[in-house]
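Sequence first, then the predicted structure, then my questions.
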Amino acid sequence: MVSKHTLLSNDLFGDLNPKDWPISLADLPPGSALVGGSVRDGLLNKLSQKPDLDFVIPIEAIKFSKNLSKRINATFIKLDKKRDIARLVINGWTLDFARQVGKNLEDDLLRRDFRINAIALKLSKKPEIFDPIGGMDDLKNKKIVAISEKNLIDDPLRILRGFRLMCELDFELEKKTQIFLKNNVDKLSNVAPERIKMEILKIAHSNWNSSVWPTYLELQLLKKWNEDKLPNLELKRKDIFSTKPIAGVFLAKLICLLSDEGLSSLKFSKNEIKRCKNLRFWVRKINNLGLDNFSEDERFQLHVDLEEDLPSLILFLNDKYANVWLKRWEDPSDPLFHPSSPLSGHSLQKALEIRSGPFLGELMRHLSKEKAYRRFFTNHEALEVARKWTLENSPFL
């Protein structure tokens, strides 16, 4: 009789579908094992089409990877000379190879961050799940449990990764693990900014359940990079986005996690920083003035600045606006939520005999605003509005 454990091992092996991998099992040295995220996600039925594959091998990993890259024509990247870790990239696949730490696979797994990441699939003739410290129980219970506080300190990025896994997997941080994270927050400052940025992007792009933000406020993992006192996200409004994810919502999370200075010090791009600054400016202005007190011009400028990222702003609005605004934003023909000039710059130059430059830009903005508030309906009417504005505002008069 085949055991339940064997059946599960076979199912996981089948879901991972090694026939699609860019390497064959015969390429791997005896005693190799697959570990980490792909094993965890396979057991959770959350595998992507080309999951990242992390292998532990009992020989020199960098040397092995370099030789293998030549055979399969993959890009070779030396990740960590000291810890003997290398990466191969080929046809959309990422394969990491690390030399086994310790005398055996169990020793290696015991040095990892969380128990759900310390499950291995031994790649022998008969694939076998190896779970020496109860990671599979944690998957069933939807818990994130640290193997030890020392393991987290060995690579402080793991402190932030625990919170990221909570967000991505919709799991709960075990109480003792939460204490470990909170007690070692300051050690995150020893981690390279680029590594922290990658974790933060994953956090901001993940779906948050109702416990995520209170947990973050308790842990204050990014306090060094956030001195701003912005209002908390109203996560009760998350249901607006649950059925149809909308690009840009992640900015709302990002401006609550990081200040503008934090974004800069963590090497975010100029475009990302600019978008966050715009969103932060309008959130503050709405909190200070109230939308009902906005002038017509302020309301128009809001939609010019935040057209792409309006869903992120909506997360900060009360119910009076949220649903209506989202519906209007989803309509590409709405002239206020997607402002544009009804006439091109070329056609205006030709019809009104004006030059390219700031004056033309101001005219096009005026037309976009008049169109947004539906003060004309045809291009002929738009041209008359343009002619009148030009006469009244021409610097040559």
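On my side now, so go ahead. All of these numbers come straight from a predicted model, not from anything done at the bench.

Every contact and neighbour count from this point should use C-alpha atoms.
Noted.

give me the number of residues near Ala26?
For Ala26, the neighbour count with other C-alpha atoms under 10 Å is 8.

and the comparison structure, right after this:
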Amino acid sequence: MYKNKKINYLRTYKNIWLVGGYIRDSLLDKITKDIDFVTAGNTKKIARKFADKINGSFVVLDNFNKTYRVVADDEIYDFSKMQGKNILEDLSRRDFTINAMALSFITYDLRLTNVIDPFNGLSDIKNKVIRCVSEKNFVEDPLRLLRAYRFAGQLNFSIERKTKGFIKKYSHKLKNIASERIQNELFLMLELSDSYDVIIKIYKAGLLEEIMPELVKTLNTARCYYPKMGLLGHSFYALKTLENFYASDFKNIFPKFYKKINTHLEEKLSKTAKRKTLLKLAALLHDIGKPKSAKKIDGRLRFFEHEEMGCDIINIIGKRLKLSNNEIKYLKTLTLHHMRLGNLTSAEKLTDRAAWRFFRDLRDDAIDLIVLSVTDAYTYPKGKTRTLHKIIANKLLNKFYRQKEKIAPIKLLNGFEIMKTLKIPESPLIGKILKELEEAQVLKKVKTKKEAEKFIKCLYKTKKNLYNDC
């Protein structure tokens, strides 16, 4: 069993208990770095003294409710004031039986006989069951409706029948929860290796409709193309396909570049989410504009401009869930351009110019878009669509990682030099000229600084992209 040596400093207190996930995870032989305490004494004083003892940082989470945090190294210790007259009343207010256990610091010995377990959490851990402590606890904090499925996915447990009934009964109460809390829970779900299974279950429980009604509305749209559940089924399958790629580390799809891609997707795009997590959300939302754009043209259902319409819907979802500006921008960029790689498959050859424009427009998100586009293609049966997407994707990656000088040439002139050469002030025109110059370099029309100066003079004079005249 895992023991945290730092918390031995607290053994002198008689009015403090270890609670929640630390006990659960220790009994499951899992290492946890989030540790919760309940105190009947001066919570703030105890937490601050503990912070001093372990050289940690003391943070006030909520002075009114007396909750405090101590951070040391990569470990988090949360201290809360006891809710109720005693530890049993406090545990009765918790979400699930597996989290409603406590251990007194008089012993701090995780033998089963020392665990305070009024709701048979030990038995539920043994039987891998998620069971609510009481129905009213869902009413008091409806976020627990989502947490039930997240814990089930995280621990590979099953939610018992009565608890499932309560979740369906109170699913509408998610509307009352702060968006930031829902966003956090959604990201925790998407971080799971099998978030597809969890998303399917919260859909069936009626919870997904409360979080992203726009996504659920795609149900049965375009069944002529997507027989199983329409576009919603396609979106779910895109998530599943992406997770299958993650599980294989992309070795079969991108055999020469899978290590670089995995490293790229591990990058944090925001304070709360990695690229690989947000890419899962992009897989779910990439076609969300199709129902609004659907039109029958010459007897065929078409979705012209669904990318732009999808971006508008993502903007609404992102703001409602309080996503950061960077997260919303990322999702909109991938949605707007998710057909672009497919368009390249119809060309006879992937030119340096086409590759340059692809990476110029997508910038840091280009790799993510390649992964999303191939994922989308692999939701279709084996055949030409899959093959061509895989070929073009690997050609783009080859140009990016092995022939970068062709699609990202070294700058021959900077903005200041352009202003000096053309004798013009700083303005948006400088950026436009830089782009034209870079494209001319990609096309090998400009190779030296002298040629670059001549090119921009001609370009500025004509005010057109007449390369042949330059």
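Here it is on my side, so go on. Predicted, not measured: the structure shown is a model, and the values here were computed from it.

Tell me how the two chains score on TM-score.
Scored by TM-score structural alignment, normalised by the length of the first structure, the superposition of the two chains gives a TM-score of 0.75; 373 aligned residues with a C-alpha RMSD of 4.2 Å.

does Lys66 of the first structure count as helix, strand or coil?
For Lys66 of the first structure, the assignment made with DSSP: H, G, I helix; E, B strand; the rest coil gives helix.

Which residues are in contact with it?
With contacts taken as C-alpha atoms under 8 Å, 6 or more residues apart in numbering, Lys66 of the first structure has the following neighbours: Phe76.

sec struct for the nearest residue to Val304 of the first structure once chain neighbours are set aside, please.
Nearest-residue entry for Val304 of the first structure: Pro339, 6.5 Å, with adjacent residues in sequence omitted and distances by C-alpha to C-alpha, 6 or more residues apart in numbering. For Pro339 of the first structure, the reduced secondary structure class is coil; criterion used: three-state DSSP.

for Pro339 of the first structure, what are its contacts?
Remark: with contacts taken as C-alpha under 8 Å, 6+ apart, Pro339 of the first structure is in contact with His303, Val304, Ser368, Lys369, Lys371, Ala372.

let's see 7 Å
Shown here is Pro339 of the first structure, whose contacts under the criterion C-alpha atoms under 7 Å, 6 or more residues apart in numbering are Val304, Ser368, Ala372.

mind listing which of the residues you listed are in strands?
When those are checked against strands using DSSP state E, none is located there.

Please produce a markdown table containing those residues, extended by distance to Ile179 of the first structure and neighbour count.
Rendered in a markdown table, the data for those read as follows (distance: C-alpha to C-alpha, whole Å; neighbours: other C-alpha atoms under 10 Å):
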| residue | distance to Ile179 of the first structure | neighbour count |
| --- | --- | --- |
| Val304 | 44 | 19 |
| Ser368 | 54 | 23 |
| Ala372 | 52 | 20 |
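
Looking at those, which one is closest to Asp96 of the first structure?
The shortest gap between Asp96 of the first structure and any of the contacts of Pro339 of the first structure belongs to Val304, at 44.2 Å (C-alpha to C-alpha).

what about the closest one, distance to Glu296 of the first structure?
When distance is defined by C-alpha to C-alpha, to the nearest Å, Val304 of the first structure is 13 Å away from Glu296 of the first structure.

Leu173 of the first structure too?
Note on Leu173 of the first structure: its distance to Glu296 of the first structure, by C-alpha to C-alpha, is 47 Å.

Look at the two and report which has more neighbours.
Leu173 (21 against 10).

Map that one across to the second structure for me.
For Leu173 of the first structure, the equivalent position in the second structure is taken to be Ile159, counting by TM-score structural alignment.

Give me the nearest residue to that match, chain neighbours excluded.
Ile130 (4.6 Å).

which residues does the aligned residue in the first structure for that neighbour contact?
Here Ile130 of the second structure is matched to Ile144 in the first structure, going by TM-score structural alignment. Residues in contact with Ile144 of the first structure (C-alpha under 7 Å, 6+ apart) are Phe114, Ile116, Asp138, Phe171, Glu172, Leu173, Glu174.

okay, these in CSV with secondary structure and distance to Asn104 of the first structure next?
As requested, those are exported to CSV (DSSP: H, G, I helix; E, B strand; the rest coil; distance: C-alpha to C-alpha, whole Å):
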residue, secondary structure, distance to Asn104 of the first structure
Phe114, strand, 18
Ile116, helix, 19
Asp138, helix, 23
Phe171, coil, 30
Glu172, strand, 30
Leu173, strand, 29
Glu174, coil, 28
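
Filter these down to the buried ones, ChimeraX style.
Selecting only the buried members of the contacts of Ile144 of the first structure in ChimeraX, with burial defined as 16 or more other C-alpha atoms under 10 Å, works like this:
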select :114,116,138,171,172,173
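
between the contacts of Ile144 of the first structure, which is closest to Trp329 of the first structure?
Phe171 (32.3 Å).

ok, that closest one touching Asn141?
No: at 8.4 Å, Phe171 of the first structure does not count as touching Asn141 under the criterion of C-alpha atoms under 7 Å.
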